[in-house]
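# Quick one: sequence plus predicted model below, questions after.
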Amino acid sequence: MRIVCQKCAAAYAIDDRLITAKGVRAQCPRCRNLQLVRRDPSAVPSQDAPAAPSRPAAAAPSSPPPADDLFGDFGAPAPTPAQAPAAPPRLAKAAAPEADLFGDFGAMPEPSPSSAPPVDPFADLGGPAPAPAAGADPLLDFLGPAPTSPPAPVARISSEPGAVPVSVAPPRAAAPPPAAAAPAPKPATMGCRTCNKPLVDPFDQALGICDACRQREPAGGAPKSAAPAPVAATGSMDFLPPLTAPEEGGVDASLGQSMRDDVSTMRGPPSPAAPELGAEPRSGKRAAARPPSNLRSGSAQKQGSSSGGGRWGLVGGLVLVLGGAGVGGYFYLQHQEEARQAAATPVVAPIPDVIQAVLPRWKLKYLELEGTSAQRLEDGRRQLAREERSAYTEAEESFQQALLLDPRSDDAIAGYVQALALGRGAGLDDEAFKEARELVEAAQSRAGRVPLLLLAEANLLLTRSRQSAPREQARVLAEESLAHAKATDAQKAEAHLVMGRVYLSSSGGLADQQFGMAQKLAPDLRRIQYYRALAHESAGEYKLALETLRKRLTADPRDWDSLAATSRIYQEVGEPQEARKLYEARVKADPGELRALLPLAVLRYQAEGNAAAGVRELRALLKTRERHDHRDVAQVLVHLAAAERAAGNSDAGVKAAEEALGLLKELPEAHLQVFLVALEQRDAARARKHLDGIKGRLEDRALEAVLEGRLLLLEKKPLEALERFQTATSLDARRLDAQLLAGVAEAAAKRSTEAFRVLKQALAADPLRLEPRPVSTRFWMRPAETVKGVEGTILALAQNPDDPAPSLYEGVLRFHQGDLDAADRHLRDVLESDANNADALAYRSLIATRKGNSTEARALSTRAVSAGRQHPVAHLAHGWALADGRQVEPAKRALRDALGLSPTLWSARVRLAELESTQRRAEARKELVSVVGLDPEYLPAKRMLYQLDR
């Protein structure tokens, strides 16, 4: 029956007798496609297939083969039935019809004892049968021509359902079958499509091409110009069932069914006939005693012989060699296929652990995430381009969503880190900073050190710009980005911007030069103007800085970052009313704009010192809270808490702060307000609860260490508190409060000697500057709040009532707390025991100056200088008192003496520059610029510079 493949349209033939009533599954020899083939009811039985010959009762003996022919005895006739033992009844029942190829395998005899004469175990497989004519069985043509002497056995399969193969013995050489037994060849009905040769063979007729032309063409009959046929999978090779040895007594009953399935499915292309092997000499008695046998692979036939066991061992060894070669070839082909697939398939790197760690936490924020990663990336880039602090927060969320949608997106990581750095700035907590840096480093390990990732990391490092090591690392990354071959102009501009920000703390000129280069490369980058203004500010050019910001605001009045910077500069130079005018103008343009209304209320209680007015304005803003989102409402509540505390209403402040935490539970400024109230009320448990909310998030690590030390003092852990205060001093040497608190911690640990040593060092610090304080901040604290609540601890060190040291340091502590009366009282006690104590006299002179009693201040400072020529604070107090009395030249000399003993007394340098500004303006300005460069938050120097520029 001719079959046409449903997949590749190749034609092939199947013997009609192989098709059962239910049909068979045939496999295309070209594309390996399996399809169900059913019997054609209208077709008549094929007349060119030979009928199954009847099995003769016995076979005539024949002469043995030559001794030098290795397989010559394979065609020897089987022994007579008298020589073969009777088959067991069980196996005899399994005999199949005569047309079944392997049906009589079950009748194989049991092995005889070694003493019995040699018998042929396959003697009952049948007598001679006529050999089929060429093309009589098209399914077996692929085996090639049968050997000439002796002929190989032929196999036939019954057409009855469920039949098993039956072996049909070939005719003996001595008695060839009559010519009439062979069916006549089918007349040619068509010619070869290549050479027009008449086709007689049914298989050639089904394919439309003769065997000679088929051998010249590629497999499958495709023309040579066609694409090569696909390579079959490794697992599609034909499976050869194991051959059982004659000693096993027979073949497994499932063998016939297995081989019948293999034939019906036509697995694999036809194999060429195996070449004949040359003769091989035999040796040994066992080989001569074994019955001869005949094996022909490909048709899975077996026929016994009268040869001995040695010959079977030789055949078994050959089978093992061939089987081993086949298995080795199978695994070799499988290895080659796996190697080819591995080379064709790119290796996908696993997602780094740090990315896998953040994804579950971010998924909780965006439970209903829609869209694609590319869409979220575009949203984030558009929000970054707005260059606004609120837009940075939105961009941060967009890039988080983009990474959730595609964890392999390095652009999402770069955008997230950039938005995090620009949006949070110095307020980025340590945990988020560490996580962001690990993310960007993981992205660099995948994508390489590309400018996009390098610049994101550089901006992240600049959130720690007060530390020299991160600044230097940011500069190196920016230079690497500039040198990168694939850096775009926008990326180069960003690199120059990073380098300019690095130079802001050291050289305003170099910073402005970098910003100029950035502006040439990216004129539309709005942040450049903002940072150029900061460069002018760091150089002491406040007038130029304000002009730059005004130009930016003229181009974009809603640039809130530039507006906030302008307002801050006005407040720092002592012009808060100018800052108020800026926001009032914005309120007129946008009456309901919270970003203009809130700063006006903050100005009331932070810059102008009017806490009550600030509380009223903030509560008025809360009346329209439904117009604003929860973030803005939380900010209003935090400032209300700070204003209530400034007005002395601590409980109301806590209530407002806790309400803000109800809206945003991780709001550090709200945690700070509750923490400070807890310290004030000596509630250590409550303070500890809110400490975690401010650690790493106050934009001032030294201040965080001071606050943690204060809590440890409250918890009666003075030595641990001492470590925190020492850390704060190492981070920021300007923090006199940390030095005083370190002495208090030593006193609380009852270590008087160490306490007095630490407190004596604090006496050499600038007495007019306790701590750096920003003029406008989210983290507002009352003046000297860090040192309040620790009074009395130093007095406990007194050995006797006349000991002056505890009273001296207690008086200094009270002076910095702002309690001038208590401080003066303790200092008087010191002078009663030691009338010439220079430090006590100097501090009493400063107290008199603050109270406006210049005469007493000059008298006390004169005594202080006389008693302590080497005490810088004594000379400072004297110069300050003389300057208030308008004794300019003596005041200059006293201030120079103080600076000679302690060059870090900024108050002495600023007051001296102020006195010299009338005659030596250039020198005075240079001195003030130097102070601002060393301490950008020393406000008296900024105010003097602003006055000089006006």
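All right, it came through fine. Numbers count the residues shown, from 1 in each chain.

# all contacts plus neighbour counts: C-alpha atoms, from now on.
Noted.

# Tell me where the protein has strands.
Listed in chain order, the strands found in the chain under DSSP state E are 2-4, 11-13, 24-27, 34-37, 154-156, 166-168, 190-191, 198-199, 294-296, 301-303.

# So which of those strands is nearest Arg286?
With C-alpha to C-alpha as the criterion, Arg286 lies closest to strand 294-296 of the strands of the chain, at 17.7 Å.

# Any idea how far the closest one is from the middle of the chain?
Averaged C-alpha coordinates place strand 294-296 at 64 Å from its chain's average position (C-alpha atoms, centre = their mean, to the nearest Å).

# what's the answer for stretch 453-472, then?
The answer for stretch 453-472 is 22 Å, by C-alpha atoms, centre = their mean.

# Show me the contact partners of it.
414-415, 417-418, 420-422, 425-428, 433, 436-437, 440, 443-444, 473-475, 477-478, 480-481, 491, 494-495, 498, 501-502 (C-alpha atoms under 8 Å, 6 or more residues apart in numbering).

# Buried only: go through those for me.
For the contacts of stretch 453-472, a burial check counting by 16 or more other C-alpha atoms under 10 Å picks out 414-415, 417-418, 420-422, 425-428, 433, 436-437, 440, 443-444, 474-475, 477-478, 480-481, 491, 494-495, 498, 501-502.

# and the strands of the chain, which is most packed in?
With neighbours defined as mean count of other C-alpha atoms under 10 Å, the strands of the chain peak in mean count at strand 166-168, which reaches a mean of 28.

# got another, please set it beside the one above:
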Amino acid sequence: MRIVCQKCAAAYAIDDRLISPKGVRAQCPRCRHLQLVKREAVGPPPEPVAPAAPAPRAAPQSAPRAASPSHPTAGSSALAADLFNDLTAPETASLPPDPLFDGIMSPPPVAEPPQGSGDPLLDFLGPPPEAPPPPVAEAPRRVTNPSMAAAAGPAPQSFRPPPPAPAPAPAPVQAPASCRECGNPLPDPFDQAIGTCEDCRNKQAAPPQEPPPEAAAAPERSSSAVNFDLPPLESIDMSGVASEAPALTLEPRSGVRSSPPRSATSGVSGPQSAQPLKMRTAGSGAGGILKAVLVVVLLLAVGGGAGYYFLVMKPEAETIAQPALPPAPAPIPPAIKAVLPRWELKHLDLAGSSVERLEEGAKLLAKDQRSAYAEAEESFQQALLIEPRSDAAIAGYVQAVALGRGTTVDKATFDEALSLVEASEERAGRTPALLLAHANLLLCRPNDAPLVEQARALAEEALGKGIDQEKAEAHLVLGRAYVKTSGGLANQHFDDALALNPTLQRVEYHRALANEAAGSYSLAIAALKSRLEKDPEHWDSLSTMARIYLEVGEVEQARKLFEARVKAQPQNVRLLLALAVMRYQVDGNAPVAVRDLRALLRNRQKYSDRDIAEILVHLSAAERMAGNMDAGVKAAEEAVGLVKDLAAGHLQLLLAALARGDAAKAAANLPAIQGKIEDPSLEKLLEGRVRLAEKKPAEAQALFQEAVKLDSRRHDALLLSAIAAAQAGHRDDAFRTFFQVLQSDPERLNPRPVTTLYFVRPGETLAGMNGSVEVLSTSREDVSGPLYEGLLLFHLGDRAGAERELKAVLELDPSNAGAAAYMALLSLQRGDAAKARTFATRAVAAGRQMPIAHLANGLALVASKQVEPAKRSLRDALNLAPALLSAEVKLAELEVASNKEAAQARLLKVLGLDSSYLSAKRLLFITDQRG
């Protein structure tokens, strides 16, 4: 026969021989729905006996019917475990057994009281629609999905309603039901259960497909078999049936718990395949209590499952699906925050991304040009403004400052860059890029031994971390750190740098500096020429070669070098400015320099504001040197108006104010130069001069002493300290400091670059101080006043005034060795060797323990062509004062003809103590050229 699932409308075929007289309970393999299946021709079955403890059943328009009690055997329990292996039945001994199941698998009961309709299918489905339902105290909800009820588990005892009194059995059905579509009677029990006749169902359904031929012959099975192989029947119309037919309920088995559920399609190749489908059979019927229990269990299962999903599974899924949030970014260090507002004022129109600015800065650094380094500074500043947490921007900015400004970097910029790189190292770690930038910055102070040693340590640390390019930079830094102490080690590191990165252009430039420090001027110049052949516009190489020529006295070579480049670049303002600067700073020809500088200003529209400001600063210095004080002040004020933070312009204004005695104006320009000019010792000296002009001699004396500590070569600072002590009434301190100046090297000039933007005329730091020492004399016979006044005038360059004061001393004290020695030096400056010899002999006779006396005597003997006596006298001076460098230079000059190696060793010793000793450089250059 043919059956249709009441729930999913799937159609199946079953052999009539497998159906018992009372029918069988079949389970749909697709949706796992249970329903009763009877033969087509069924006689009136016996009425079931009312159960001892009936359970209420809730069904639409029908009263619940009581099920017959039975006592299942052990065999029936085992079979139930197999039949209901995918259902979960609650464990309870009070629930009624299944009479249909017992009728199939167990012997019939001893007695069955007649009750019910007598039709098992109708008993399962409930009473006919016209039967009025009895009152129910608490009707539980219908469980329409046995699998959900089974999954929910047993209901708690607190939710089980008490069983109501058994309802009276309705009268038996006397006439067949009618079809609800056409009204025809339904004699077939299957049609009665569905509610429509087969014709009505066929009208509404699509034409069914013929079953496959292999499904027609199903193997015979015993009536007691559990599973039946049923060929599917497709396209069976079940419309209207599912809503009318009651759902099949679970039949509990006392003392038996079903096994875990299995897939309904187990053993089937597909839901509609030609393979036989298995349909399980079981007994029918269930009590009202079971329904109530299953409703409660279903509610608990749905609620618990939803709660478990939303409270446990969903949060866990979200936790797994969503990646872990990154940690909050670290706060920006204060050192970086401090520079951002000031840099924002410089770069009001920021465009692009931080990465673009970083790439632009890296390209500018690779050019190795002074102007490119300045542009790189701005690019890295912009990158840091866009992304304040960019450590690459800080590393690039510090590198650009270090390589672009070099030793000329002012203190404020140096300290700012140092704080930035240290803060970045603390935040991002000691990366090779930060370590190398830090090391290059420290090398901007090559005369500070602790900073050079720290730079060496940083480079060695970076050498063990970076890639080849970074290792090459580390070797370059190490070579620079050894430039002054070991030329061999420096060149070895330079070779290693080129081996790792042959394109590192800066190696040749620093190799030239190492050769210069070693006294190999020919090798230094050759290295610079090699660098210029690769890049003729490399300003550092060009300016360094010109500086070497100027320091060794080859002024014309330097001039030709610039003039040759001007022919190739006639509009290059830097080259034209360099030639004009040489006019007044090297040649001493201020009027010609003024003319050339004013000619440059005629084309000022072609230059930037900073270039114009530098031209105006040099014009101010040249005008003042030429005696045009007002024109010099005007040019400096115009320069400061163009570039407000231009320290060189404020320096010229400060010097002009001091020369005029205007302490207020001098003090107003003082903050603008502090920490911003090349020479920190000069800064302290000028601050002392301002305090001295403000009538604060005690403060000035302390500042002058600090200047001497910073640079012991500053004789002008010693003289000013003695003058400040004298004005403060500290007579003993003044005499002690003046005597220290008297024993120092008179031939040693105050340190000053051959050309510089921060130009101070020789003796200008002492200008206006003449006549301030005479207050030390207590009487006409006291020679201390005129002696030290003559010493001051000697260093001021006032030869006539110095001779006048020193002669007055010798008239009062003919045995004054100091006065006689300086009179000998003044005679040598005039070219009077004989007079110089007389004063020198007098000085040695009066002061055999005075180094200055032996020095003057040796120099006078050299002028008289007495070489050996001159050597002896110079050695005596060195024995008394090893720091008397002018004696070393003169001895090297006397020995160069007979012992070149010894002479070069002496000169290198002098330059090691004072790299600005120009006479030693000149002599060393000459010996090196001789080969």
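Looks like it arrived, so ask away. In this text, all values refer to a predicted model and were calculated from it rather than measured experimentally.

# Please convert the strands of structure 1 to TSV, extending it with distance to Asp211 of structure 1.
As requested, these are exported to TSV (distance: least, C-alpha to C-alpha, whole Å):
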stretch	distance to Asp211 of structure 1
strand 2-4	17
strand 11-13	13
strand 24-27	21
strand 34-37	24
strand 154-156	21
strand 166-168	26
strand 190-191	12
strand 198-199	9
strand 294-296	22
strand 301-303	25
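
# Among these, which comes closest to Val319 of structure 1?
That would be strand 294-296 among the strands of structure 1, by C-alpha to C-alpha, at 10.3 Å.

# Please name every helix or strand in contact with that closest one.
strand 301-303 (3 or more C-alpha pairs under 8 Å, 6 or more residues apart in numbering; DSSP states H and E).

# how far does the strand it packs on sit from the chain's center?
64 Å.

# What is that strand packed up against?
strand 294-296.

# Relative to Arg782 of structure 1, how far out is Ala493 of structure 1?
41 Å (C-alpha to C-alpha, to the nearest Å).

# repeat for Gln739 of structure 1
Distance from Gln739 of structure 1 to Arg782 of structure 1, by C-alpha to C-alpha: 19 Å.

# These two - which one has more neighbours?
The neighbour comparison of Gln739 of structure 1 against Arg782 (other C-alpha atoms under 10 Å) goes to Gln739, with 26 against 13.

# For the counterpart of Asp839 of structure 1 in structure 2, give me its contacts.
Correspondence of Asp839 of structure 1 to structure 2, assessed by TM-score structural alignment: Gly818. Taking C-alpha under 8 Å, 6+ apart as the criterion, Gly818 of structure 2 is in contact with Leu742, Ala843, Ile852, Ala853.

# Pull the most distant pair out of the residues you listed.
Leu742 and Ala843 (13.1 Å).

# out of the two, which sits in the busier spot?
Ala843 (28 against 23).

# report the longest strand in structure 2, please.
Structure 2, longest strand under DSSP E: strand 277-282.

# From the contact counts, what lies against that one?
Packing partners of strand 277-282 of structure 2 (3+ C-alpha pairs under 8 Å, 6+ apart): strand 24-27, helix 74-83, strand 227-230.

# In structure 1, what stretch matches that strand?
Going by TM-score structural alignment: strand 277-282 of structure 2 matches no residues.

# Now do that strand against helix 74-83, angle only.
Counting by axes from the mean of the first three to the mean of the last three C-alpha atoms, to 10 degrees, strand 277-282 of structure 2 lies at 140 degrees to helix 74-83.

# that older thread, among the buried ones among the contacts of stretch 453-472 of structure 1, which are located in helices?
414-415, 417-418, 420-422, 433, 436-437, 440, 443-444, 474-475, 477-478, 480-481, 491, 494-495, 498, 501-502 (DSSP state H).

# re earlier: restricted to helices, list the contacts of Gly818 of structure 2.
Per DSSP H, the subset of the contacts of Gly818 of structure 2 in helices is Leu742, Ala843, Ile852, Ala853.

# Return the residues in contact with the nearest residue to Tyr917 of structure 2 once chain neighbours are set aside.
Closest residue to Tyr917 of structure 2 apart from its sequence neighbours, by C-alpha to C-alpha, 6 or more residues apart in numbering: Leu911 at 6.5 Å. By C-alpha under 8 Å, 6+ apart, the residues touching Leu911 of structure 2 are Tyr917, Ala920, Lys921.

# from these, which ones fall inside helices?
Ala920, Lys921.

# Who wins on neighbours among the contacts of Leu911 of structure 2?
Ala920 (27 neighbours).

# The residue nearest to Tyr917 of structure 2 -> structure 1?
So, by TM-score structural alignment, Leu911 of structure 2 is matched to Val932.

# Would you mind measuring from its match to Ser538 of structure 1?
Distance from Val932 of structure 1 to Ser538 of structure 1, by C-alpha to C-alpha: 7 Å.

# What of Glu708 of structure 1?
For Glu708 of structure 1, the distance to Ser538 of structure 1 - C-alpha to C-alpha - is 31 Å.

# Which one's more surrounded, those two?
Per other C-alpha under 10 Å, whichever of Glu708 of structure 1 and Ser538 has more neighbours is Ser538, with 27 against 21.

# Now check the more buried one against structure 2: what is it aligned to?
Under TM-score structural alignment, Ser538 of structure 1 pairs with Ala517 in structure 2.

# Apart from its chain neighbours, what residue comes closest to its match?
Lys484 (6.0 Å).
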